[in-house]
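Enquirer: this one's structure only:
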């Protein structure tokens, strides 16, 4: 009898579902290493989280799936922090440029009245019949108030206010309350007020955004929405701002 030649055993091919944990793990590691890159790390982390979650749902290699899912989540958090930091740096640069341009005209105007006021009395001397010069009267000079220096706490309050406005709409009263309350940021009331007023916010447009937000999730009459926007228990807009916001929202 002829004996059949021996064949080497063929290793089984892993199914596609078994590769998902490896993909999740690899993408999670890559996302963590590239998390400092604003967009790339964020996308890799998101893909790692999705693939890891699918692999966990299929109960395939739970350890690798869980590690990939965790690394992807950490990369997502780091990517969001990096994006927020870049946005804060960009907004601070714009505010610094606006502050410099706003203070330079005030300094030029501050020096002009004193020259006119000091030269005017000396060019018009008066002589009395007794040959004695009349006493000169010093006219008060109007000086523009010098801009108060912005403290570090004030700068932080301004950044906090800008951060809140990026994610929602606020009235002047509501934003000051958020910055100064113990449940919010805890800034002194004077610091919070000055920070909000320095941003020159268009609160009519803020009221319109708030009105549209309410109408997206609930139904209101025109009168009821105006009351919601202007009440202290609601948003705290003025009556005119609330009316403008409701009208702009189309109600």
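Expert: That came in fine, so what should we check first? Every value quoted in this text rests on a predicted model; they were computed, and no experiment measured them. Residues are numbered from 1 along each chain as shown.
Enquirer: drop to CA atoms for contacts and neighbour counts, all remaining ones
Expert: Will do.
Enquirer: which residues of this structure fall in helices?
Expert: 16-33, 40-57, 62-122, 152-167, 172-180, 189-198, 203-217, 222-230, 239-248 (DSSP state H).
Enquirer: what comes up buried for the last one?
Expert: Taking 16 or more other CA atoms under 10 Å as the neighbour-count basis, helix 239-248 is seen to contain the buried residues 241-246, 248.
Enquirer: what helices and strands are in contact with it?
Expert: Here helix 239-248 touches helix 203-217, helix 222-230, going by 3 or more CA pairs under 8 Å, 6 or more residues apart in numbering; DSSP states H and E.
Enquirer: residue 206: which of the buried residues of helix 239-248 is nearest?
Expert: residue 245 (7.6 Å; CA to CA).
Enquirer: excluding covalently adjacent residues, which one is nearest to the closest one?
Expert: Once flanking residues are discounted, residue 245 sits nearest to residue 208: 3.5 Å by CA to CA, 6 or more residues apart in numbering.
Enquirer: want to compare, so here's the second one:
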């Protein structure tokens, strides 16, 4: 029995040594165990944020916007940067699809070369990836 207990203690010591070494190197991090529940605070949206979000959704239902373009429009209307950013983050827009819509709108109104349309979409605030995605979709 003493031999089994000795082996168990030896294993625990070796395991403790490895855990100690790994935690010093950053491979394993240990956190203290407490019986206190962790409470994360979730802040409710302000009235301004809610209004900006409602306005953003309204805009997106009518016309296509880039993320930057929508923030710019909301700020133009008097929403703060914080409110506009909240709206853009929570409006659940697919910015690639917005780029495709905007590209189609442009092509319905006038002719564009691929490079010209790319420049125009980037000017509107779409990222290069979003603009290239849109061009790939509309020039099938």
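Expert: Happy to help now that I have it. On a predicted model such as this, the values are computed, not experimentally measured, just so you know.
Enquirer: the residue nearest to residue 245 of the first structure - how many residues pack around it?
Expert: Using other CA atoms under 10 Å, residue 208 of the first structure has 22 other residues around it.
Enquirer: quick one: map it onto the second structure.
Expert: By TM-score structural alignment, residue 208 of the first structure lines up with residue 100 in the second structure.
Enquirer: residues contacting the closest residue to residue 181 of the first structure other than its chain neighbours?
Expert: Leaving aside its chain neighbours, residue 181 of the first structure sits nearest to residue 187 (7.3 Å; criterion: CA to CA, 6+ apart). By CA atoms under 8 Å, 6 or more residues apart in numbering, residue 187 of the first structure lies in contact with 157, 179-181.
Enquirer: okay, buried residues for stretch 50-57 of the second structure please.
Expert: For stretch 50-57 of the second structure, a neighbour-count test (16+ other CA under 10 Å) marks 50-53, 55-57 as buried.
Enquirer: distance to residue 64 of the second structure added to the residues you listed, as TSV?
Expert: Below are these laid out as TSV (distance: CA to CA, whole Å):
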residue	distance to residue 64 of the second structure
50	20
51	19
52	17
53	15
55	13
56	11
57	11
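Enquirer: ok, so of those, who is nearest residue 37 of the second structure?
Expert: residue 50 (30.5 Å).
Enquirer: excluding covalently adjacent residues, which one is nearest to the aligned partner of the closest one in the first structure?
Expert: Here residue 50 of the second structure is matched to residue 155 in the first structure, going by TM-score structural alignment. Leaving aside its chain neighbours, residue 155 of the first structure sits nearest to residue 195 (7.8 Å; criterion: CA to CA, 6+ apart).
Enquirer: burial check on that neighbour, number of neighbours?
Expert: When neighbours are counted by other CA under 10 Å, residue 195 of the first structure registers 25.
Enquirer: ok, the one 5 residues further on next?
Expert: Number of residues near residue 200 of the first structure (other CA under 10 Å) recorded here: 8.
Enquirer: how much space is there between it and residue 24 of the first structure?
Expert: As judged by CA to CA, to the nearest Å, residue 200 of the first structure and residue 24 of the first structure stand 47 Å apart.
Enquirer: next one: residue 241 of the first structure
Expert: 51 Å.
Enquirer: leaving out sequence neighbours, find the closest residue to the counterpart of residue 179 of the first structure in the second structure.
Expert: Under the alignment by TM-score structural alignment, residue 179 of the first structure pairs with residue 74 in the second structure. In space, residue 74 of the second structure comes closest to residue 84 once its chain neighbours are excluded; the distance is 5.8 Å by CA to CA, 6+ apart.
Enquirer: thought the one you found was touching residue 78?
Expert: No. Assessed by CA atoms under 8 Å, residue 84 of the second structure is found out of contact with residue 78, at 9.4 Å.
Enquirer: neighbour-wise, which of those two wins?
Expert: Set residue 84 of the second structure next to residue 78 and count neighbours by other CA under 10 Å: residue 84 wins out with 29 against 11.
Enquirer: I am finished for the moment; much appreciated.
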